[in-house]
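**Q** no sequence for this one, just the structure:
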């Protein structure tokens, strides 16, 4: 029973640990059996009750309940939450704002986990951490979803309801999704400062977007031009490269395309002839887009192609467009592709567009914004583009100009939002000149002002910036930031005439235009002013986030203190679309880099190394892992998505089949802590990261192991409290060993987190908690705390258990915030902070005094002996439950050392007894199996007549492992393996090979007597 004197006794006994802990520890006993105690924690918010009985089982749903609400209510994650003497170091980040298009997936959870681990770690080190949450309005993606939902539910288009009504619908959608996403972020336990939350369409962000565009426009960096852009006919808008997905077709393949009742064929090459105008003869050209022949303006050949040398100055006749076309010579032509003659269609090809500019050719567009052929296409006008393909082919055949058709490998661009085949169309758009800004961003990396990890992405950074094209920032959408550009025209001006200015309002535009045109007040009032109807590319507003989220263009206190950001962490797949543009605009608009360091994580894949996609059925929601989900519920959700129009019939079948294979029994409940720890346990700097639900479940069991260790400690305290004396309780051998191992783990965690190597820190903590603290030390304490034990040895063990638990909980807090908080509040100690999130993070300096290399070496030998005995026991089909064991040691010093640990060896190896000998007893020589532990020690295990079966079992296991090893070695050595297998698959295979080799060596080391 706990009494009032126990606390005083622990104050006295804790004196040994004071130099280590650097603070007063007062242990208290929280009864595991149900007795309560009260502690005034000073919390004015609603705090979860942890005063009651310590639950026997770890239940993640119960452990994680309530903490996020309490953290937020108490304001623990505000930058000034850490009380620090003097000026604290500042660490600032912005969470890459998720799109308000739907729920977060595991890719978001990965990014959030990486950032939260770093933010929590730095906050616990006493730094002033500003980590800002936000949401992105996701213009094109949100509009596509809202339009799809409107059509599916009401058979309405955006033009049916009008722009204002459509914008209200999009706002309502975004509000619903924003609420769902913020709930997901809180369930992950993220330490975001919600008081600084932003949204890319809120008033402050809109003001920043307008200011940025005006600044760039007035600096001559924004211009309007008629140029080729990626165009989605289904969306009737220009789209960015990130929304374009290239699909490869090796041969003729039928593909459904929006707006066409029948599938469209891709993967063929058609040859047809253009006749020479002034002589007999023809030039045969090849194309995968026969319908664009109506827009051909020339035929191009290579200057060194001898087949066409005689055609200099020649012209050919285009019978479809009824125009003469020159034959031009240009080195961009591939002599080996097709016939070596290239039809030039500058209105629908980037290569041809550049070629046309070099040769002064006309740019003719024949495909309109809605995907039909234009008025300049004669008999084909008004036809859908792919329907016109058949008509053009038939017309060429009637004219005797068709020369053949064959399969041809081709990459076709598709819109990821609509599934439509992307066209290149020449349309008036707003562009940003990027060359000078890109060169400055590249120079920042070169001179060391900017750091990128992993380092190999530096080359990618340079390649993209030095080969950058101007950025098309206008989109023909209704959802987003309206382009702050106004056409100002004098009365009577023709349509399309006038002066463009960028301004914050119509009146502002009128004043700027009047000043530019030098007009008087009356003339200025008569100007016709109209705003451009387009909206800005979502990446434009996102590129401002590092400074707009902190109050720019105002010189706010947040902007002055937290800009530039300390770190920008995001996926490497948006290095160009977002990160580089943030750097360019930050330098241009604020004259400073927006961040000091870029940390890029890889793309999350499933357990088989496949990218996650809804068509494969391998997309996993974080909630499914946190709370678990049955196989039937997964299928029901797919059906709901089909009914909502979010999945097609084809996608439904693929998703269902994929989920049945990946999750035949559904997904078990793992909890947010296990999910976070699993994500952090992988090298996030890898190009690809494989996520396995089975690994996540194993980490949930790891959480349970720590939970049970804490419960064991509290039970031991309660049981031993009447017998714990007031002796000095100096740490014993195993106490000093585990503290030395803890010191080593703390140092490794510090080193790893400093280098953003989360996986190394996670591995160090897992190894310490699982393999050393729980599997060895905790078991060792049972030798002195159970039965009639007590006194100094038991007291020291209790102190060490609590000491290790406290340090471990604080070390794990950035990775497992919920479990760490729960245990931090339940452990019987006077806490250094109200929450573990603000408790001091263990540092190597605090623990260095406990490092003991000699003792660690000694215990390494002891544990190798235990491992050898366990392997021998595992080799037997029939073996006594607790057999006899002998340790044959050659030198006397070694025997004395092992003799000190025989009780622990017997306990860990589950042996009846362990004898340390210099010669094996005669009776054991013929019946004991053996295994070498280094050159001076051999362990023997007494068996009970199962030697033959053991030998057969070892031989069978060896044969099985050898066959698997041979198979892997042959596969990895085969021709083409390096080229065909992905890097992550190769890494998995190499790790498996090393594991099999190690297991073979262990089996070879086992000796079973005849």
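**A** Perfect, thanks for sending it. This structure is a prediction, so every number in the text was calculated from the model and none was measured.
**Q** hey, let's count contacts and neighbours off CA atoms from now on
**A** Will do.
**Q** contacting residues for residue 909?
**A** 866-867, 869-870 (CA atoms under 8 Å, 6 or more residues apart in numbering).
**Q** meant to ask about residue 933, not that
**A** Here residue 933 is in contact with 861, 864-865, 868, 939 (criterion: CA under 8 Å, 6+ apart).
**Q** do you know how far it is from residue 891?
**A** Separation of residue 933 from residue 891 (CA to CA, to the nearest Å) stands at 14 Å.
**Q** before we move on, the earlier item: now the contacts of residue 933 as CSV including secondary structure?
**A** Shown next, in CSV, are the contacts of residue 933 (DSSP: H, G, I helix; E, B strand; the rest coil):
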residue, secondary structure
861, helix
864, helix
865, helix
868, helix
939, strand
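**Q** adding another structure so you can compare the two:
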């Protein structure tokens, strides 16, 4: 429990918020007391989220930090609202990444997985997972994630493995899983197929080669442009657009493939871009996914000239054995020698690389396992179109539907050992293919025991596609599955809508007959300050743990949330961390002020509420409504901004200052003239006199009520800071929960008083106007001013009369006159006009008038010179014609600003001279 130091009648909190001292203490308290866990309770409304499982090999990055903060905010919000809440965490086995980690270890030991064999290698991988696999979950605890760690799942644990087999076997027997030859992404280094999401497209500086293909029986040539001349040996057609007038006469004829001599047809296809190169393209179905699809449409053969090591194979003739880049150079040289190479141009283009090893991907036709996507995609599209599932923001619906409408069959086999081994066996005697949930002992066809299991494993996305229901115990009907499925919302980044979100939806519809979640909340990516994606290659990544060590988890969380507009990318500006830390300190200091001044508070009847009391309670009520509505709509950024504005600009900067006279009776308790004391300053004072005790008690009660409610609103965003403060405050809150995270969410109250808000707004605006006058005229804060406010409107005058003492205190005014009209001219005064109200501050006695006149006249002269210089510059035709437009515009803006400054100075001078 928190350490308390008491001084006088209140609690003395540390002068500065220290996240390191607070965070580990409270997270341990939450977790040890089981506050994150709730049993399935049919009597309560469920709210559930499954955590997108990070790779077991991974460490926390800014994308994780944003994603898991969003989930935690929603979970803590719903938990406080009384929902039966489950945030279920887990990790993904990350087939390629984890296997690569262990193979690196083996290489250092001078051995390999092949030498160990499959069984011993998998033992080593499990050992690695037990030793290193918990790193990212420990880091998530540092972030404050309030997920139910007692239910943590892993994509290779027994329950998930049962679910994988159940689904695979079901889809296989329905004819939705098949084995066939299709083009895949092949990594020559990792020696496996990889999914589209595991391909990173990186700009490479390359060349565009223009080659002449002879048109058979003529002296004509078709010139094609290619970035990969080494694959031309596998060309089986040349394609043009059917509406391209330049080539209509050659469609249906044949060209002779240079260096090979094979005749290949000229075909027409709408896919061809007439603007690329010459508008005629070589078609190599075995080595390009788009060419492969075109080959299927036109019944073209697929001639492979590269093997799985990305070396030229037996179909490459004299180039056999060369790696692809060596062959490119050799073939280009031979084409040039043969007069086929017309020219070469520099050409930058995006090239697919393996996300794990950065090796350039090689598209290859390979015999693999696939899922038929068209039958699964249709119900997945209909679920969204029919409103059973919605995307937030809604614009991502179009992206989701567009991908499913053009979906290809999904390659699900990987040439790895770590993962879910495909549950298919082959009989070595009769050749039967057996797909079963349990390992078969005998061949059902011939009774042979000589069975061999398919060596490949399933794509990691196959098991993670079952995540929303496999983690809840399916295929068994568990209490968790009954209560929490479908889950309430999935929170994920915009870049995996296709690869993960869509697959979860069609897997759930196929296996459960229901959508896996009701809503999909899409957030953007965290980019660097220049708008670039964070990556190891750019070296622009920012470690969230380093940020937490320096600024605290709450600062990082609140910065990420308030800097994020739903669905849009977020640029990470380090200076925003400083600003957010200042906000955390503001909350700390305001709370410290309250706690040090309510130590003697006891429950009892309140006195009459002041104008300021009614105003802050009304603004608090509006903030509860605004934050709640924004969170219900998943607009977390707006919820955070609403809280920030209320806490900083209303509670701290105004109400705390307004409460001080009632808390202390000594002379001069008002804020310094022309300014405001910071919350937590000027705390040493004598208690109010007995006659003022009821007013003091009322101020204390309002401070406690608003601080308590505000901490509850802020808790989902900044859990550590708010828990530390609230635990100090809760002794003034009878019947409080053991933790703020278990306290009730503030309910909408009947305290909204828009009329009272309008009254206070008028007082505040007049206060600001007087403060501005003092600042502009350089009036010392130590000097008390007088003010005359001319208020013709009787109702406005009544409002200001009610707030006279508040206005006097905050504006640093010793004497305040509220009049319907001026009896005569106010000499040597600075003034302002506000909403039909005239405000005058007589300056005699506040400053040396003659010196101030001289100072202003000097400043006016300098400003006039600056205007003349800028006008001369802008009237120079040479400057305007030659300078960049933005430079000219900047100079015009300087001139306008100088003119405005001169006019303001002249107005001040006029007030002093009258």
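**A** Structure's in. What do you need? Quick caveat: nothing in here was measured; it's all calculated off a predicted structure.
**Q** Got a ChimeraX select line for the buried ones in the contacts of residue 933 of the first structure?
**A** Selection of buried members from these for ChimeraX, criterion 16 or more other CA atoms under 10 Å:
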select :861,865,868,939
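**Q** could you dump the contacts of residue 933 of the first structure to a markdown table with distance to residue 128 of the first structure?
**A** Below are the contacts of residue 933 of the first structure laid out as a markdown table (distance: CA to CA, whole Å):
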| residue | distance to residue 128 of the first structure |
| --- | --- |
| 861 | 45 |
| 864 | 45 |
| 865 | 48 |
| 868 | 50 |
| 939 | 55 |
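**Q** which among the contacts of residue 933 of the first structure gets closest to residue 687 of the first structure?
**A** Distance to residue 687 of the first structure, by CA to CA, is smallest for residue 864 among the contacts of residue 933 of the first structure, at 36.6 Å.
**Q** Identify the residue of the second structure aligned to the closest one.
**A** Under the alignment by TM-score structural alignment, residue 864 of the first structure pairs with residue 765 in the second structure.
**Q** do residue 323 of the first structure as well
**A** By TM-score structural alignment, residue 323 of the first structure lines up with residue 262.
**Q** Could you check how far the match of residue 864 of the first structure is from residue 830 of the second structure?
**A** Taken as CA to CA, the span from residue 765 of the second structure to residue 830 of the second structure is 17 Å.
**Q** still on that earlier bit, top of the contacts of residue 909 of the first structure by number of neighbours, please.
**A** residue 869 (29 neighbours; other CA atoms under 10 Å).
**Q** In contact with that residue, which residues?
**A** The contact partners of residue 869 of the first structure, taken as CA under 8 Å, 6+ apart, are 885, 909, 931, 939-941.
**Q** which SSE is it in?
**A** helix 853-875 (DSSP states H and E).
**Q** helices and strands around the following helix or strand past that helix, which ones?
**A** Counting by DSSP H and E, the element after helix 853-875 of the first structure in chain order, helix or strand, is strand 884-889. In terms of contacts (3 or more CA pairs under 8 Å, 6 or more residues apart in numbering; DSSP states H and E), strand 884-889 of the first structure is packed against strand 913-917, strand 937-942.
**Q** okay, and stretch 98-110 of the first structure goes to which residues in the second structure?
**A** The aligned range for stretch 98-110 of the first structure is 54-66, by TM-score structural alignment.
**Q** wait, I meant stretch 200-211 of the first structure
**A** Going by TM-score structural alignment: stretch 200-211 of the first structure matches residues 155-166.
**Q** likewise stretch 426-446 of the first structure?
**A** So stretch 426-446 of the first structure sits over residues 365-385 in the second structure, by TM-score structural alignment.
**Q** Now render the helices and strands packed on strand 884-889 of the first structure as TSV, adding distance to residue 850 of the first structure.
**A** Shown next, in TSV, are those (distance: least, CA to CA, whole Å):
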stretch	distance to residue 850 of the first structure
strand 913-917	29
strand 937-942	28
